[in-house]
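> Sequence isn't available, so here's the structure alone:
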């Protein structure tokens, strides 16, 4: 196996000094994730110091470490380990001769990133690299870059933000050839005056485009023109996707199948592609159109991308489905536990609406919504009723306005935490139920999923 990094390459990239020769096949900064052959980056912060975990990392098989303090283990010593991680990411990007795709958006960015990976991997097997999990911030992005094999032909990187200026820095690190904004919606509104400001912050992704780069923006968004204007100084070409007739990549037809999947016919200019989309919901149709636009911009095979989308399974925390055993049989659980904002709540409630059986919604509070949080929560009442939810199990203090809005209209159970929610759900669940579990990640609804036998 070709090493990902040698000690000499790490030293050259970071300006550090190597204590010994070693070769690493992976990179990690969380000692719990270190495996045999990995390079461990000992990051320091306000509440932790990776140097405390060096012995653990090497006991788990680390090949070497990046450190800023003395150690007897094989290492490259630098002044600042966080700066060194960024330097390593830059070096990985510099030596990669293929195509880089950057993805951001208020909703759908992780799902689109994963769909892009499977779509591209179908025709470029073992030559596509993507950021794992939701490693999309100031530490996750350079880590994902540093993990990119030198032979990669296409790299797909998710970038997130909750303050203005953050994406500008990340995209200049990634330097994408193709940059996607999936959607603009109320998220992190605690830190922005309005949705237009969120669009401006997401539009920063275009600032890192390489010469000749392609910007991909949602046609149906009210902020479409704002995003197009943000891309104009940096993109050689802007491609729109959506349902509107004038979108560059548009869905001519999107028909729900009995299985819950969608049959989609998409037009890309004068070309037409029909495919089955395994993931249910119109929000996934939008994701798929963005994916096709990026696959086309990268020069990859559209037909094979369509086949991959037909076979793509649900993502843990983002639409995975499983059957949970209850008295008398099974209930369907839709795992959307990873995160939530008003737009994604509405989208997944619409998916629940299409399921047979009694509908139960386990909904955790939505965070970082600022002064409008009460209105955003109460505003979920109508989508919940439209989804024919019989019992709403609401988790967290911020759900109080929604509980009040639903009072006397459906059965409402309002609980303080995920552990209590699991117990109440197990008490009220019946065979044949369809249960949606969704909330902001900090609420911890993944514990409900785990308690039902799902998750990874």
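Right, received. Where do you want to start? Only a predicted model underlies this, so the values are computations on that prediction, with no experimental measurement involved. Numbering: from 1, shown residues only.
> CA only for contacts and neighbour counts going forward, please
Fine.
> helix, strand or coil for residue 377?
helix (DSSP: H, G, I helix; E, B strand; the rest coil).
> actually residue 287, sorry about that
helix.
> mind listing what it touches?
108, 111-112, 182 (Cα atoms under 8 Å, 6 or more residues apart in numbering).
> What residues sit buried inside stretch 430-442?
430-441 (16 or more other Cα atoms under 10 Å).
> cool, and stretch 70-84?
Quick answer for stretch 70-84 (16+ other Cα under 10 Å): 73-78, 80-82, 84.
> Could you do stretch 40-52 as well?
Neighbour-count burial for stretch 40-52 [16+ other Cα under 10 Å]: 40-44, 50-51.
> And stretch 222-233, by the same measure?
Residues of stretch 222-233 classed as buried: 223-224, 227-228, 230-231 (neighbour count, 16+ other Cα under 10 Å).
> Residue 377: which of these is nearest?
Taking Cα to Cα as the measure, residue 223 is the one of these closest to residue 377, at 23.0 Å.
> Now for that closest one: which residues touch it?
By Cα under 8 Å, 6+ apart, residue 223 lies in contact with 184, 196, 199.
> Strands - which of the buried residues of stretch 222-233 land there?
Counting by DSSP state E, no part of the buried residues of stretch 222-233 is found in strands.
> and which of these is nearest to residue 326?
residue 223 (45.0 Å).
> Report the separation between that closest one and residue 99.
Using Cα to Cα, to the nearest Å, we find residue 223 at a distance of 27 Å from residue 99.
> Next, count neighbours for the closest residue to residue 6 other than its chain neighbours.
Distances taken as Cα to Cα, 6 or more residues apart in numbering place residue 23 nearest to residue 6, at 4.3 Å, with adjacent residues excluded. When neighbours are counted by other Cα atoms under 10 Å, residue 23 registers 20.
> For this protein, list the residue farthest from the centre, please.
Going by Cα atoms, centre = their mean, the residue of the chain most distant from its centre is residue 72, 38.1 Å out.
> related to what we said a few turns ago, now the buried residues of stretch 40-52 as CSV including secondary structure and distance to residue 248?
Below are these laid out as CSV (DSSP: H, G, I helix; E, B strand; the rest coil; distance: Cα to Cα, whole Å):
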residue, secondary structure, distance to residue 248
40, strand, 44
41, strand, 43
42, coil, 46
43, coil, 44
44, strand, 46
50, helix, 48
51, helix, 51
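> hold the first one in mind and look at this next one:
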């Protein structure tokens, strides 16, 4: 069977030609070539890529030109002459931004921008999967967490001219950072997943965090749509910011006045949920494969965004039913241990108070002989760090955790609270160990002794390095 051809099938398949790169960047091409991808890390280069030799304070990508071409690079974007096909520019960072700008201008695609304190990568992936399914593979998205001042232009520069949809994640540590990203992306639909105390050390208050996330509306195209969480304490603040940009506002959540409103959610028998939602006169019933209450909220956000961008709601339902967890962001893995296998829930990439509570609750709902939590420090909380870490005692006890391994200096506050709880008269206290680093955490888990039927949550800020714990135990699976 042949798919019917459309006008979008006309553009050629090459991502960029040497002439196009030179024209976009104001550089000079040395050699004629075509490239099929754009990469800034020589270790990730594959055949046909354009290697962008970025220069930073501590690293110069030009040092890795030979390695990039050994890995199959077709050409390089450089600021000096090299002995390979290349485009020479004055500044490779500015050239990448220029290439991204032309990539955005040349597509006739609907663009979705996603930000939020929690859940933005998973929501971005779900929106992309839905749009890719319904567009016959003509959707594009930022990969991994390429959501900063380098990752966003890199992701834009990789967008094929044939794309019908683009989905881009945007992150921030400080005010005014998302404005610089969203004005490059220029989304038709701008999504905020939730507002939580991530990066509060730099921003100072929850109101400031909401303002910083609302910057995503600054880049909306005329007539664009803002998708916001109706249940957030800062929903009115987000709505006001969106309306100031002339956006149509669509809310999602459990609130009676949410536009994409949860009607019912029940367990589906496999760890996920069967969700019924309403949007106006439309009723939706779909399965969410990802476990946890937070993924019910994420699913409502995905549905609202797909509907707002003109995507296929049916394809979105199938995407949510089939999605598995991402590495470091909810992947469920098996570890071979005495007595069978243990479940490892890999949440090692990021952590803040809201996501900690959500994933601990998810662990509490996971069938297991014993539930073990390996919790790393939550970074960028500043003066709030001690309080937010100590407050994790409640979610730990509510989830029925049997043993906790606490990793990092900031976890001292939680260790003190757990010590007090253990000495108290109320109920059975979970045992715990406090470690300095991932290596000590591995040793602590080995001393505790994992067994078949255990469920282990591994979660912490990426800089704590708990991915090492996940890799150590799952490498045993044969």
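That came through, no problem. Predicted model, so just to flag it, every value in this text is computed and none were measured.
> Structural similarity score between the chains, please.
The pair, once superposed, lands on a TM-score of 0.98 when counted by TM-score structural alignment, normalised by the length of structure 1; 455 aligned residues with a Cα RMSD of 1.1 Å.
> from what I can see the residue nearest to residue 6 of structure 1 touches residue 63, true?
Yes: at 6.6 Å, residue 23 of structure 1 counts as touching residue 63 under the criterion of Cα atoms under 8 Å.
> got any residues that touch both of those two?
Common neighbours of residue 23 of structure 1 and residue 63, using Cα under 8 Å, 6+ apart, are residue 37.
> Identify the residues contacting the counterpart of residue 253 of structure 1 in structure 2.
When structure 2 is aligned by TM-score structural alignment, residue 253 of structure 1 is paired with residue 264. Contacts for residue 264 of structure 2 (Cα under 8 Å, 6+ apart) come out as 275-277.
> Please report the number of neighbouring residues for the counterpart of residue 86 of structure 1 in structure 2.
In structure 2, the residue paired with residue 86 of structure 1 is residue 97, using TM-score structural alignment. Residue 97 of structure 2: 21 surrounding residues under other Cα under 10 Å.
> Which helix or which strand is home to the closest residue in space to residue 97 of structure 2 that isn't next to it in sequence?
In space, not counting the residues next to it along the chain, residue 97 of structure 2 is nearest to residue 153; the distance is 5.4 Å by Cα to Cα, 6+ apart. Using DSSP states H and E, residue 153 of structure 2 maps to helix 151-157.
> okay, the helix or strand following that helix sits on what stretch of structure 1?
Counting by DSSP H and E, the element after helix 151-157 of structure 2 in chain order, helix or strand, is strand 165-169. Mapping strand 165-169 of structure 2 onto structure 1 (TM-score structural alignment) gives residues 154-158.
> List of residues touching that stretch?
Stretch 154-158 of structure 1 has contacts (Cα under 8 Å, 6+ apart) with 98-104, 109-110, 113, 116-117, 120, 127-131, 134-136, 141, 144, 148, 174.
> With structure 2 overlaid, report how far that stretch is off on average.
Superposing on structure 2 and averaging over aligned pairs (mean Cα distance after the TM-score superposition for structure 1), stretch 154-158 of structure 1 comes out at 0.2 Å.
> Residue 457 of structure 2 versus the corresponding residue of structure 2 for residue 285 of structure 1, what's the distance?
For residue 285 of structure 1, the aligned residue in structure 2 is residue 296 (criterion: TM-score structural alignment). Counting by Cα to Cα, the gap between residue 296 of structure 2 and residue 457 of structure 2 amounts to 20 Å.
> so of the buried residues of stretch 222-233 of structure 1, which ones are in helices?
Members of these lying in helices (criterion: DSSP state H): 224, 227-228, 230-231.
> Between the residues you listed, which sits nearest residue 153 of structure 1?
For those, the nearest to residue 153 of structure 1 is residue 231 (24.6 Å; Cα to Cα).
> The closest one against residue 238, yeah?
Yes: Residue 231 of structure 1 sits in contact with residue 238 when judged by Cα under 8 Å, with a separation of 7.3 Å.
> and the corresponding residue of structure 1 for residue 319 of structure 2, what element?
Taking TM-score structural alignment, the alignment pairs residue 319 of structure 2 with residue 308 from structure 1. For residue 308 of structure 1, the element it lies in under DSSP H and E is helix 302-311.
> Now that helix: buried residues?
302, 304-310.
> In CSV: the contacts of residue 287 of structure 1, plus secondary structure and neighbour count.
As requested, the contacts of residue 287 of structure 1 are exported to CSV (DSSP: H, G, I helix; E, B strand; the rest coil; neighbours: other Cα atoms under 10 Å):
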residue, secondary structure, neighbour count
108, coil, 21
111, helix, 22
112, helix, 25
182, coil, 27
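> Let's have those in CSV, adding distance to residue 273 of structure 1.
Listed next are the contacts of residue 287 of structure 1 as CSV, based on distance: Cα to Cα, whole Å:
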residue, distance to residue 273 of structure 1
108, 22
111, 21
112, 18
182, 20
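> any idea which of those is closest to residue 405 of structure 1?
Nearest member of the contacts of residue 287 of structure 1 to residue 405 of structure 1, counting by Cα to Cα, is residue 108, at 27.8 Å.
> Can you tell me how far that closest one is from residue 341 of structure 1?
Residue 108 of structure 1 is 11 Å from residue 341 of structure 1, by Cα to Cα.
> Give me the common contacts of residue 231 and residue 238 of structure 1.
residue 215.
> Contacts only, for the counterpart of residue 110 of structure 1 in structure 2.
Mapped onto structure 2 by TM-score structural alignment, residue 110 of structure 1 lines up with residue 121. Neighbour list for residue 121 of structure 2: 144-145, 169 [criterion: Cα under 8 Å, 6+ apart].
> Dump those into TSV; add distance to residue 282 of structure 2 and neighbour count as well.
As requested, the contacts of residue 121 of structure 2 are exported to TSV (distance: Cα to Cα, whole Å; neighbours: other Cα atoms under 10 Å):
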residue	distance to residue 282 of structure 2	neighbour count
144	33	12
145	33	16
169	28	30
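> Which of the three states applies to the residue nearest the centre of structure 2?
Most central in structure 2 under Cα atoms, centre = their mean is residue 121, positioned 1.8 Å from the mean C-alpha point. Applying three-state DSSP to residue 121 of structure 2 yields a three-state assignment of helix.
> residues in structure 1 matched by stretch 208-216 of structure 2, start to end?
Under TM-score structural alignment, the match for stretch 208-216 of structure 2 is residues 197-205.
> which of the residues in that stretch are buried?
Using 16+ other Cα under 10 Å as the burial criterion, the residues of stretch 197-205 of structure 1 that qualify are 198-205.
> can you list the residues that contact it?
By Cα under 8 Å, 6+ apart, the list of residues contacting stretch 197-205 of structure 1 from outside reads 102, 104-106, 161, 163-168, 170-171, 179-181, 184-187, 189, 192, 223, 226-227, 230-231.
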